[in-house]
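**Student:** Below are the sequence and a predicted model for it; my questions follow.
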Amino acid sequence: MPSIREPPPPARSASAPGCAPGPSRSANSRRSSPPPAWVEHDPEAIWASVLSTAREAREAGGPVAAIGITNQRETTILWDRDTGRPLHNAIVWQDRRTAPLCEALIAEGWADRIAERTGLLIDPYFSGTKIAWLLDHLGAREAAEAGRVLFGTVDSFVIWRLTGGRVHATDATNAARTMLWDIRRGEWDAEICARLGIPLAMLPEVRDCAGDFGETDLLGGRIPIRGVAGDQQAATMGQACFRPGMMKATYGTGCFALLVTGAEMVRSRNRLLSTVAWRLGGKTAYALEGAIFVAGAAVQWLRDGLGLIASAAETQALAEAADPAQDVVLVPAFTGLGAPWWDAEARGALYGLTRGTGRAEIARAALESVAFQTRDLWAAMRRDWAAAAAPRTAAPEDAAAGVLRVDGGMSASDWTMQRLADLLGVPVDRPVVRETTALGAAWLAGHAAGVAPGPEGFAETWALDRRFEPAMEETERARRLALWDEAVGRTLTRR
């Protein structure tokens, strides 16, 4: 394989307003008016950022035992095997352009088969339909069948670049998010791939999360790559949620909650996802997952879309100053509603507006929408977990199974975390180390390299920053949850 050259200067991100490329354009071209609900990134900009950041870290630190990689999971990239160049911009997990294909799959009766094998619901969120769309619109299916076009999520693309094209691989957590991977059998599903017209030759090899992903010589000397996990699974491990029944929620642009179910896959009865939590030593652990598409993005909307705030830090003071007599509710379905609703056509709405509604009430509604959505996930997960027939290693009295561990940018907001505890009715624990995604990836690499302990030893290093205990009266909690449920009911396009 050819060696990887220095990347060109990063192009302007295709996710910026007004610059998404059209279906037939190259990865560096731009459109002035991107179609609604399309979200793309420039793979070369991603690579340039990864390489420059890794080099800065290498120069600032001491010896490196191994590299760990974590990434946006479903974001999809196709590239040329010979040149290593992307065929198109990366289609991001938030992108909804494949909704018609998903509807066709559902109409054809694929929903149960895909859920049983992959643990996923049919939705544009996942990589499978994104790959099919790219192959169709780039006319690249014949080249893919010949093995000249490769697919990968961001981790796989970065591994390819770091190793100079010697390794085309991913880990089990990322494979589990493609809608193409049989999570029980641990292999690509030939039947699903055939229906979508996706050649098996273009798919990466799937390896353990802590394992051998090759070496790189781009950072000074030869450094092994030994840890890979999708961002939410990396955060689950970074939060030391290793025991069945433990649950974490990560708050970034969206929110992703995982409840670890252990060695047995629990099939959700409440429209949640069954997924791989990790695969270590050839043994797979599973989890239930719920995805909220808009969490921190609601605050960004207040700032960039409405101009109500100059910075995210203002929202806490505004929420505290909001009129408690006003019941303004935001359903932030800007790109549809995720779990447990899975309504791709729903769009955002504000309810309860009066002449007295101001930016404080709207800011409170934006923060509170994150807590409301988390409550929906928590309730659905706990119902699934209580009904599961799988044997449990976590005893009922295990206190950690009745607590939500939180991380990510929004977890820094004391007001939001307190409101989360109030609406869930359970304690919310914020750790000292909030960058748990990076921590989980680092632990995987260190564990595989023999310089970090196993799961039990690593769990002993987890440290609590603050516990938020529920303080809201039960009657008020019930009243606010009823307002939310009514608002969601009005917003849904699927009853």
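**Tutor:** Ah, there it is.
**Student:** drop to CA atoms for contacts and neighbour counts, all remaining ones
**Tutor:** Fine.
**Student:** And the strands in the stretch 251-400 of the chain, which stretches?
**Tutor:** For the stretch 251-400 of the chain, the strands defined by DSSP state E, counting those that start in this stretch cover 255-262, 273-280, 283-292, 329-331, 349-351.
**Student:** Pasting the second one now:
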Amino acid sequence: MPSLIAAIDQGTTSTRCLIFDRDAHIRAVSQREHKQILPQPGWVEHDPKEILESVHKVFADALHQLNADPAEICAVGITNQRETTVVWDSHSGLPYTNAIVWQDTRTEKLCEVISRRVGGQDRFRAKTGLPISVYFSGLKLRWLFDEVDGLYQAAERGDLLFGTIDSWLIWNLTGGVNGGHHYTDVTNASRTMLMNLKKLDWDAEILSELDIPSQALPKIMPSIANFGEADFNGVKVPIQAVFGDQQAALFGQGCFSAGEAKNTYGTGCFLLLNTGETAIQSQNRLITTVAYQAEGQPAVYALEGSIAFAGSLVQWMRDNLKMISASSEIESLARTVQDNGDVYIVPAFAGLFAPYWRSDARGLIAGLTRFSNSGHIARAVLEATAYQTMDVVAAMERDAGVPLTSLKVDGGMTVNELLMQFQADVLGVPIIRPVIRETTALGAAFGAGLGSGIYPNLDALKGSWQAEKSWQPNLEPELRRKYQEKWHKAVKKSFDWVDLNV
């Protein structure tokens, strides 16, 4: 029986293909970057055709590395950058425009107009789990209808197809103009602001309010299901799982039970907490989203909180302050001192997000004395990421009503052992790093393996997940409380810096 699983990881800057065996060992990896198109300030675009081409190339290259019979690959899972929006012609298969990337802020004015018209930013939150925001795909689609001649009429005629990156890939890989499947999965659909979280279907009231023709939208499928047979230039493999990237990482970390959480430490941080079959409406302005759904099973939900500046704060220290020449040097510099010397950095470069939501805040360095040196600042930079994570975890615990018992971690910053130990110290729970750090691709592979029968159940997947290292809390509760109080004092000092009325 074929026992290899391919994972397509289509990210913001590159596309990767990883091939796993049934024991979750990586057998082949291929990666290809794609162009970032920046036509004007605030606009970020990708070429959908280039992304599709990169998928074919990385799959072929991974297969070549493997030097095995393609028939050994039993399934493929797809994971993708979320919210990025594509519209294409169902007859020619060509995109009408470049893809509007999730980072793109061109819909800012449209969001303000719609918020005023419908009664506030949270008008659709009870149904979708999301605020009206530039991030989410539905408003990017509405902007395209408003700004590009003929697109709305094409949607009404049924000529225009809309989708996030997963839909674009599925449609093309399963036939394109020759009967391609216009599908998405529940995790990606939950990021459009158009899907009803409870019904797991497009919400008629929201579509009417935003004037979006339903015939343009893909069919919503469970994350783990048969999406059709993909044709990679003659190599045919069934697509058995599709996830948005952060949900794939949650799945790849084996967070299958309510109360389990993961944090991805990259440029920013993405923290997801599994809340089981209950879609908890956050009272702390966290996002409610679908974690995953297996075919024939209820959906599993999550709370999500994001941190804007984590790895990017280290980059700021490197590029702007010139205290280090490479990001990897920060740990050794931070270890030149025993503690932060009472120095705290609040990276509110663009205001503060969850759980504060203060757009009037700005970044600060507090507690400087003549004793302070670059080591203290390096330590404060790392600690800022741990403190921000602590604040999001506290908000999640308030919403979920249960304390976190451990935190699984992935992403580039997890190589920093000083940061991981301090994270355990301020949270008061163990921090666990897995053997396989490619958790996003692993999540897609786990889902595809489950869908194809390689894995009989979630327990079998748990058996394939292994911890590489864990960090135990090593801080006296009284000292933890003192550090937390100082951090929150510094955060409050960052408020009211910008006069929003000017």
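**Tutor:** Structure received. Bear in mind the structure is a predicted one, so any value in this text is a computation, not a measurement.
**Student:** want to throw the strands of the stretch 251-400 of the first structure into TSV with mean neighbour count and distance to P10 of the first structure?
**Tutor:** Below are those laid out as TSV (neighbours: other Cα atoms under 10 Å; distance: least, Cα to Cα, whole Å):
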stretch	mean neighbour count	distance to P10 of the first structure
strand 255-262	27	28
strand 273-280	26	33
strand 283-292	24	30
strand 329-331	26	35
strand 349-351	16	36
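**Student:** between those, which one is nearest to L78 of the first structure?
**Tutor:** For L78 of the first structure, the closest of those is strand 273-280, at 23.6 Å, according to Cα to Cα.
**Student:** need the strands of the stretch 251-400 of the first structure in a markdown table with distance to G214 of the first structure, can you?
**Tutor:** Below are those laid out as a markdown table (distance: least, Cα to Cα, whole Å):
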| stretch | distance to G214 of the first structure |
| --- | --- |
| strand 255-262 | 29 |
| strand 273-280 | 17 |
| strand 283-292 | 21 |
| strand 329-331 | 45 |
| strand 349-351 | 48 |
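**Student:** closest one to I67 of the first structure among those?
**Tutor:** Ranking these by proximity to I67 of the first structure (Cα to Cα) places strand 273-280 first, at 16.7 Å.
**Student:** The closest one to strand 283-292, inter-axis angle?
**Tutor:** Strand 273-280 of the first structure runs at 140 degrees relative to strand 283-292, counting by axes from the mean of the first three to the mean of the last three Cα atoms, to 10 degrees.
**Student:** With the second structure overlaid, report how far strand 273-280 of the first structure is off on average.
**Tutor:** Compared with the second structure after fitting, strand 273-280 of the first structure deviates on average by 1.1 Å (mean Cα distance after the TM-score superposition for the first structure).
**Student:** residues near G305 of the first structure, how many?
**Tutor:** 11 (other Cα atoms under 10 Å).
**Student:** residue contacts, the residue most central in space within the second structure?
**Tutor:** For the second structure, Q246 is the residue whose C-alpha lies nearest the centre (Cα atoms, centre = their mean; 3.5 Å). Residues in contact with Q246 of the second structure (Cα atoms under 8 Å, 6 or more residues apart in numbering) are 270, 272, 440.
**Student:** Please repeat the previous calculation with a cut-off of 6 Å.
**Tutor:** Going by Cα atoms under 6 Å, 6 or more residues apart in numbering, Q246 of the second structure touches no other residue.
**Student:** Trace it over to the first structure, please.
**Tutor:** Using TM-score structural alignment as the criterion, Q246 of the second structure maps onto Q232 of the first structure.
**Student:** Select, out of the strands of the stretch 251-400 of the first structure, the one closest to D112 of the first structure.
**Tutor:** Closest approach to D112 of the first structure among these is made by strand 273-280 (12.7 Å; Cα to Cα).
**Student:** The second structure: matching residues for that closest one?
**Tutor:** With TM-score structural alignment applied, strand 273-280 of the first structure matches the range 287-294 in the second structure.
**Student:** All the helices of the stretch 251-400 of the second structure, residue numbers only.
**Tutor:** Secondary structure of the stretch 251-400 of the second structure, counting by DSSP state H, counting those that start in this stretch: helices at 311-319, 330-334, 374-400.
**Student:** on that earlier part again, and the match of strand 273-280 of the first structure, how far from the chain's centre?
**Tutor:** 12 Å (Cα atoms, centre = their mean, to the nearest Å).
**Student:** Please enumerate residues in contact with it?
**Tutor:** Residues outside stretch 287-294 of the second structure that contact it (Cα under 6 Å, 6+ apart): 129-130, 187, 222-224, 247, 299-304.
**Student:** just those now: which is nearest I5 of the second structure?
**Tutor:** Out of the contacts of stretch 287-294 of the second structure, the member with the shortest distance to I5 of the second structure (by Cα to Cα) is I224, at 13.9 Å.
**Student:** That closest one and I239 touch, don't they?
**Tutor:** No: using Cα atoms under 6 Å, I224 of the second structure makes no contact with I239, being 9.2 Å away.
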